[in-house]
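1. I would like to see how this sequence folds:
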Amino acid sequence: MRKTISKNKTAIKLLSIFFALLIATGCGNVLDEVEDLSNYPGEGTFDDIQTVQAYLARCYNLTLGGWPVNDGNKADESGSIIPVDWITTSNGAMNYWPYSSIRTINILIHELPEGAVPEDDKPAILAQAKFLRAYHYFKMVVYHGGVPIIREPQSLEDDLMVSRNSTKECFDFIIEDLDYAIANLPNKYTGSDFGRIDKAAALSLKGRVLLYKASPQFNSSNPYGNAYWQEAYTANKTAIDFLNANGYGLLEDYTSIFETEGHKENILSVVYKDPVKSNGRGENSVRPLSETKNATGGDQPIWALAEAYPMLDGKMPGDPTSKYTYDVQTFWKDRDPRFAATLVWNGELYELSGKGGRRQYTMTNIASSVDAFGYIIQGESQYRTGLFCRKGINESLTPELVGTNDYDWVEIRYTEVLFNYAESANETGKSDVAIQALKDIRERAGIEPGANGMFGLKSGMTKEEVREALLQEKYIEMVFEGKRFWDLRRHRMLNRIDGMHKYGIMTMKVADRTYDQVTPDDVAKANKYEWLPEDFTYSVEELITTGQRQMSMPDKYYFFPIQLDNIDKDPNLEQNKDWGGTFNPEL
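-> Predicted coordinates:
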């Protein structure tokens, strides 16, 4: 006889209502959250396809989120300084322990096989649920190493005193779930089903998982020569070949990746649709404060990021072999087109709120005071850097409507899979594959090929040089997409940001007049957007000048601790070895 978790028939009715509302609002393709009813699922929940789909939608919403705003603070993308003892065993920072969400997913996996929904519908639903469970477990393993594997929906009567599984056992479990998903999902969901997990998404996530498994993070004694790299290469080649055969690829226009939906680079998206679900970008906190409301300071680019973009010929700023001259006073000129697609600088066109011709200013007494980066406004501050972010911003929205941005969040895009394929190819002796991927990405970006067709890349690179080139290219290609910190950590390169000071670009003068010499005519010209970037003088200035000024990223951050409150609840949990315990989170 099928086990019943609960007998609350009211819950079934409410779930049906929520699912019906999704359809009635014309947003049946939006995997939106349904009510978290304390007593559901009730008896019969898994006998009705509509309530099953609504329950599955809840599982999606418990797993996939929107843009990772301010994730770049942990690395060299945006402005905050990570302090000493940012993470402790008791403060909850960087703790990922989603067992309540996993229980919700496990209920579906456990109950659906005996439910009365059509048998033909069950495999794809179970496959999506297992993908979501794998996603949670993968994230936990990346944070903490091996964790307890819970396959059944535990109740209060069950023995909850579980021990941690090894990291290898967890990776095997994750791949088991993903292999089931791959075998039981359609190649590609489109139309009203767009946003659902399909085979393309499952293959792509498997490649991501196995790239991490092979990485130095989990193999410190043999970081780039271990056998897991071949496994990662095989999975990512399978993924990229499948994507190529099914109409995926690099989108021609970089900006359109984030501002249009359903395109060929989009493998898995969290679908947003105003007013049902909006502001996944967190645009209200990313815009300049003068054109938003209630929040600011999100994804503020720092000078290190601006310097990381190559020139238009693919050579780095200041490289004597570049055909373009670089000068800090005209730092925006002749750069990789992704520079202007992502960053906004003083005097640059940024037509927010539908204001044609609007230019963004950052100089004290020229800019709106809430946008300025200058000593007398607020002192040097990580919340102003002299740069703003354009990526994923709906410039047409007025401040009153800024929270209605409904651009989809692209959780997995083709370029990431291409990077994963290139990286694993390079580590398995196929550097030519990696170099071609780099060239393809740079060509799409609009970088000039050069006489040798290398798009500014060095000819004859070693495996180590290709590894660095991939890491650098991904830094700028996927900036503010939640990749950079995790890539540095995965490669055991946190030393590159440990002790780092962060800088911004301060506008010091306009037409040779300092902020305290600005005239009413100067302000009037600013109000009419007449000042151009080259009319100003710039200086690179440190953001933080009081208190802790440098980043703290000790080696023990390669694995985060299990929180003491979790150990107090379950004494069988071992703490990680760098945090006072004995558990080895590596493979």
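
2. make it CA atoms for all contacts and neighbour counts henceforth
-> Fine.

3. right, and V147 touches H136 too?
-> No: the criterion here is C-alpha atoms under 8 Å, and V147 misses it with H136 at 11.1 Å.

4. mind listing the helices for the stretch 251-400 of the chain?
-> Remark: helices assigned in the stretch 251-400 of the chain by DSSP state H, counting those that start in this stretch are 256-259, 283-286, 303-308, 337-342, 375-378.

5. One more sequence to fold, the one below, so I can look at both together:
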Amino acid sequence: MNMKNITLLAAIAVIISLASCQKQFLQMPISNSTTVDTVFSTSINAQAAITSAYQQSLSQGIPYQGYWNSMLQDNLSGAMNYGFAWTIANAMVLNGMSASSGNEDMDGFNYNYTAIRQDYLVKENIGKVKDMSDADKAVVRAEMQALIAYRYVQMMIMYGGVPIVSKSFASTDNLAIPRHPLKQVLDSIVTWCDYASAVVPSQWPSTWRGRMTKSAVLAIKAKALLYAARPLFNSATPYLNFVGNNNLVCLGSTDPSRWDAAVKAADAEITEAEGQGGLGIINTGDPLDDYGKATSLPGNNEVILAYKSDNSSSIYTFYNAHTWQAYGNLLNTNQLKFYYKSDGTDEVWPNTTTVKPFSEYLSNMNAIEPRFKACFQPWQMDAWNNPGDNNWSNQSMFQWQNPGCARITKFYYKAGTRGWFEFPIFRLASAYLSAAEAYNELGQSQLALDRLNKIHLRAGLPAITQKDKTLLRAIIQREWMVEFFDENYRLHDIKHWKLADINNGLIGGTITAFTYNGNTGATLNGNADYQDKVLYQAFWADREYLNPFPQTEVNKSIIVQNPGY
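-> As a prediction, the model looks like this:
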């Protein structure tokens, strides 16, 4: 790379970190003053287009578009309270998904194609930039193809087969593109990732961190193949009969080789990340500090790909425990029960008929594993993840009276007054759990344990030794739920695992959380008792294994609606 292009890339990296302040050039109407040619006339002009492609594509499922009264996926999964009665999540939790009730990805189906169009526009027009080398243009094209693959993985997981587009469309093009079979979508993602991973670098200098690397592209591929191997797609019959369209929602066979493809992809990601990628699982022997840094520290050595925006009021509003909106998002018992005690055993929590002294609540909370302490702040306690910081003391925290087991502080380990954070899209830990899951399904329990314990031991817990396939499967699934709480995994993991109790306290069924002082709510100090309380009965129907397409799209008679809607 020549020095001129090094300057360009450094500028891009800076803009990526401030992306929420930038105008999205390619969403402007083409006019006499703004055309594709003017946007790509120089590298400086193209910077904003590249930045916008990253921002739009990587924001999937993250509240950056101003959906201030929307929801997080874990509100729908049973892990967190849905918040206030007027939120979008309220109707979806209580009445189920419908073609008109909203979108659990928060972006909406059509916004996927807005982001994909941006990626294609950059890929197709970067060659026009005069002051950029051919080698650098090739890297940009590969980055854009990887971003497209990422959006398609996310769509595949939520919708099954979706329309595949291969270019940016003009208003004169035929836009009537039907859904493609699930296998064709999967094969396209793998092909795109194979192309991009051969072009993008293994590392960027720290100034430019955040752009696509080989590890990131391999993570996209590994995620696609993992979900393809799980029971929802890896089946001869779909979750609901889709007369004549079954190939849109399942792969048409139960094929163990899909687990082999998944494990090879996960291991390839690990090898690249820990080799040329220069990354690694953070494990210094201090599990609270290690997990806190892995999930919260910007630019840490475990994050493969993150959504980088340090000026996002929407992200701050949803996630930062100091804001009133975040206080609608309190921990439910349905998620709390998956955390281990620090000695690796299970904690005993009260049920809905027993009242326990609040001193027991404090004792139990102090005995829980370090990952919990990095993610939550119990009532009447200072936050473990910002020790000694008055900003995160019990006295400084907003006291919302909704029932809830604890206040959520994840992503803000030792953050002090910092409101923003970099949402971790891919952490290396996911590759280890993907490999553990796949090895177990292939009957290779020792290899599964090796991968699982890499993460479990980092959490400060004793090694897992269980080798029974069915029992180990449940342990690995539990590890996913704990390790990746609030990182947009749990909701769709539960669906794609097709867990038997999905309607019995996971996504559907009885959802509970702690209440205090005879159901009057927690106070800053002096709480007397606590017990579990039924919050609501969450809705579940088998049609919700996959999302509905917007009814407006279905009405065009081009896209076939998913079964049951």
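
6. Kindly provide the TM-score of these chains.
-> Here the TM-score for the pair of chains, by TM-score structural alignment, normalised by the length of the second structure, is 0.79; 496 aligned residues with a C-alpha RMSD of 3.3 Å.

7. Quick one, which of the helices of the stretch 251-400 of the first structure gets closest to M478 of the first structure.
-> Evaluated over the helices of the stretch 251-400 of the first structure, closeness to M478 of the first structure peaks at helix 337-342, with 10.1 Å, by C-alpha to C-alpha.

8. In the second structure, what stretch matches that closest one?
-> Mapped onto the second structure using TM-score structural alignment, helix 337-342 of the first structure spans residues 370-375.

9. Show me which parts of the top strand by length along the second structure are buried, residue by residue.
-> Assignment by DSSP state E gives strand 529-538 as the longest strand of the second structure. By 16 or more other C-alpha atoms under 10 Å, the buried positions in strand 529-538 of the second structure come out as D529, Y530, Q531, D532, K533, L535, Q537, A538.

10. Can you name every helix or strand that the helix or strand that that strand is followed by contacts?
-> Remark: after strand 529-538 of the second structure, the chain's next helix or strand is helix 551-554, criterion DSSP states H and E. With contacts defined as 3 or more C-alpha pairs under 8 Å, 6 or more residues apart in numbering; DSSP states H and E, helix 551-554 of the second structure has no helix or strand neighbours.

11. Average offset of helix 551-554 of the second structure relative to the first structure?
-> On superposition with the first structure, the mean distance recorded for helix 551-554 of the second structure (mean C-alpha distance after the TM-score superposition for the first structure) is 1.4 Å.

12. which residues of the first structure does that helix align to?
-> Aligning helix 551-554 of the second structure against the first structure (TM-score structural alignment) gives residues 564-567.

13. in that stretch, what counts as buried?
-> Neighbour-count burial for stretch 564-567 of the first structure flags L564 (criterion: 16+ other C-alpha under 10 Å).

14. ok now do the equivalent of Y530 of the second structure over in the first structure, which residues does it touch?
-> In the first structure, the residue matched to Y530 of the second structure (TM-score structural alignment) is S539. By C-alpha atoms under 8 Å, 6 or more residues apart in numbering, the contact set of S539 of the first structure is V328, I505, M506, T507, M508.

15. Relative to V523 of the first structure, how far out is S539 of the first structure?
-> S539 of the first structure is 21 Å from V523 of the first structure, where distance means C-alpha to C-alpha, to the nearest Å.

16. With V162 of the first structure instead?
-> 66 Å.

17. And for S381 of the first structure?
-> Between S381 of the first structure and V523 of the first structure the distance is 24 Å, computed by C-alpha to C-alpha.

18. of the two, who's got more company?
-> Neighbour count, other C-alpha atoms under 10 Å: between S381 of the first structure and V523, S381 has more, with 21 against 16.

19. So what does S163 of the first structure match up with in the second structure?
-> Looks like S163 of the first structure aligns to P178 there (TM-score structural alignment).

20. okay, now that match: neighbour count?
-> The number of residues packed near P178 of the second structure is 14, by other C-alpha under 10 Å.

21. so it makes contact with I558?
-> Yes: P178 of the second structure lies in contact with I558 (C-alpha under 8 Å); the separation is 5.3 Å.

22. Might one say that D486 of the second structure is in contact with D74?
-> Yes: under the criterion of C-alpha under 8 Å, D486 of the second structure makes contact with D74 at 6.0 Å.
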